[in-house]
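Novice: Below are the sequence and a predicted model; questions follow.
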Amino acid sequence: MSEVGLRADAERNRQRILVAAEELFLERGATVSLDEVAKRAKVGAGTLYRRFPTREALLAAASDERFTSVAEASRARDADYKPGEALCQFLEELALNTSVYQSLAASLGTVIQHGTPGCNAITEEGHRLLQRAKEAGVVRKDIRFDDIVCVVSAIAIAVEKDSEPAPRVAHLVDVLFNGMRVL
């Protein structure tokens, strides 16, 4: 996703940084050195830090399209799922997309606060689905979106090294959801 108002050369550098970050995050995880990202992107460290002042800002930008897709898919299937099912499906997809980069889950709560379109979409959709589930009486009233982010992070950490994480994510989301259920 490009930034509005960047000069053409600045936008090219931004895109090169994001491509390099994606490659390195996939290869070695979210804790890779930002200097290594700058080197692979063939830009100076100052260029990287002007665009992405923190690791979390770079992770948010690199995850932006995935997060946007999760939120859009959730909204698109809204009428097909009951409130609890919709929330569970969203949590599964968020956990799977958080586990794409090893170690991203450890900073998910900070990453999604960066205000990228994808981060905003995830947050808005998570709040909407949680509220819908509460109103339907299937989720306890004391559950907050921050609680869900913490548990999704834990689930994503638990499956980071699994070669086939989807079944385990589904099981762990079911365990989580049963803990949130109104008794």
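Specialist: The structure has been received and is ready for your questions. Numbering: from 1, shown residues only.
Novice: drop to CA atoms for contacts and neighbour counts, all remaining ones
Specialist: Noted.
Novice: who's in contact with the helix or strand hosting residue 22?
Specialist: When secondary structure is defined by DSSP states H and E, residue 22 falls within helix 8-28. Under the criterion Cα atoms under 8 Å, 6 or more residues apart in numbering, residues 2-3, 31-32, 37-38, 40-43, 47-48, 51, 58, 61-62, 100-102 lie in contact with helix 8-28.
Novice: try this one side by side with the last:
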Amino acid sequence: MIDEPVLRADAQKNRELILSAAEALFMEKGADVPLEEVAKRAGIGIATLYRRFPTREALLAATSNERFLTLAETSRARDPDLAPGEAVRAYLEELARNTSTYQRLAASIGTVIQCGTPGCNAITAEGHRLLQRGQAAGAIRRDVTYEDFIYVVTAISIAIEHDGSPKSRIGHLVDLFLNGISITAPD
């Protein structure tokens, strides 16, 4: 996890301006909006932006932090009420929906969640926990990895984005994936 140093008041204000501008522009124009445009909207120089967020993915992770923390917390809270396979399904659906928050975020989600923000760490840890729980219960094949989850979420999110399908289709696509990774009794 990244331990952010305590920032001076002006540096904290700049960070907040950058995050606010980035969130607005990512929602309006997508995750690939030029970072110069983010800096301009925030009223700061591009060097200040890069000092706080050295990569686009780091900025995307920071703007997604609260959503990712909420996703992980919600998943843990509902865990006692769901069978292992159902818990994995709910997690994958929510992660795909979160990945679809900004247009064109899906293509870089695998890199974004490796940025080490508290939210990124939380969804990764929760995904690993759910995968292990599903495998221990015999609901998910042993050769499935967390990276497989990310590949599938990426593919689902890109498919939804490119063909203009409604987000309600995410559940169907997650079901198709889960049917492929589930352990079924031989015929």
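Specialist: Received it, and whenever you're ready, just let me know what you need. In this text the structure is predicted, and so the values were computed from the model without any measurement.
Novice: so which helix or strand takes in residue 85 of structure 2?
Specialist: Residue 85 of structure 2 belongs to helix 84-99, assigned by DSSP H and E.
Novice: Mean deviation, the very next helix or strand once past that helix versus structure 1?
Specialist: Next in sequence after helix 84-99 of structure 2, counting helices and strands by DSSP H and E, comes helix 109-112. Its matched residues in structure 1 lie on average 0.5 Å from helix 109-112 of structure 2 after superposition (mean Cα distance after the TM-score superposition for structure 1).
Novice: Buried by neighbour count: which residues of helix 109-112 of structure 2 qualify?
Specialist: 109, 110, 112 (16 or more other Cα atoms under 10 Å).
Novice: tally of neighbours for residue 154 of structure 1?
Specialist: 16 (other Cα atoms under 10 Å).
Novice: quick one: it and residue 115 of structure 1, what's the gap?
Specialist: 22 Å (Cα to Cα, to the nearest Å).
Novice: what comes up buried for the helix holding residue 22 of structure 1?
Specialist: Quick answer for helix 8-28 of structure 1 (16+ other Cα under 10 Å): 11, 13-22, 24-25.
Novice: Report the distance from that helix to the chain centre.
Specialist: 18 Å (Cα atoms, centre = their mean, to the nearest Å).
Novice: for structure 1, what spans make up the strands?
Specialist: Under the criterion DSSP state E, structure 1 carries no strands.
Novice: would you list every one of the helices in it?
Specialist: All helices of structure 1, identified by DSSP state H, fall at 8-28, 34-41, 45-51, 55-76, 83-98, 108-111, 117-135, 145-159, 165-180.
Novice: from those, which stretch is densest packed?
Specialist: Highest mean neighbour count among the helices of structure 1 (mean count of other Cα atoms under 10 Å): helix 83-98, with a mean of 22.
Novice: need the contact list for the residue nearest to residue 67 of structure 1 when sequence neighbours are not counted.
Specialist: Counting by Cα to Cα, 6 or more residues apart in numbering, residue 67 of structure 1 lies nearest to residue 118, which is 4.7 Å off, once chain neighbours are set aside. Residues in contact with residue 118 of structure 1 (Cα under 8 Å, 6+ apart) are 60, 63, 64, 65, 66, 67, 68, 69, 71.
Novice: and which of those is nearest to residue 174 of structure 1?
Specialist: residue 71 (19.7 Å; Cα to Cα).
Novice: thought the closest one was touching residue 127?
Specialist: No: contact criterion Cα atoms under 8 Å: residue 71 of structure 1 and residue 127 do not qualify, at 11.1 Å.
Novice: Next, the angle from the helix holding residue 85 of structure 2 to helix 118-136.
Specialist: Per axes from the mean of the first three to the mean of the last three Cα atoms, to 10 degrees, the angle that helix 84-99 of structure 2 makes with helix 118-136 is 150 degrees.
Novice: if I look at residue 29 of structure 1, how far off is residue 23 of structure 1?
Specialist: Residue 29 of structure 1 is 9 Å from residue 23 of structure 1, by Cα to Cα.
Novice: Residue 171 of structure 1 now?
Specialist: Taking Cα to Cα, one finds residue 171 of structure 1 at 30 Å from residue 23 of structure 1.
Novice: and what of residue 111 of structure 1?
Specialist: 18 Å.
Novice: list the contacts for the closest residue to residue 127 of structure 1 other than its chain neighbours?
Specialist: Sequence neighbours aside, residue 145 is the residue nearest to residue 127 of structure 1 in space, at 6.1 Å (criterion: Cα to Cα, 6+ apart). Residues in contact with residue 145 of structure 1, defined by Cα under 8 Å, 6+ apart, are 126, 127, 130.
Novice: re earlier: separation between the residue nearest to residue 67 of structure 1 and residue 96 of structure 1?
Specialist: 15 Å.
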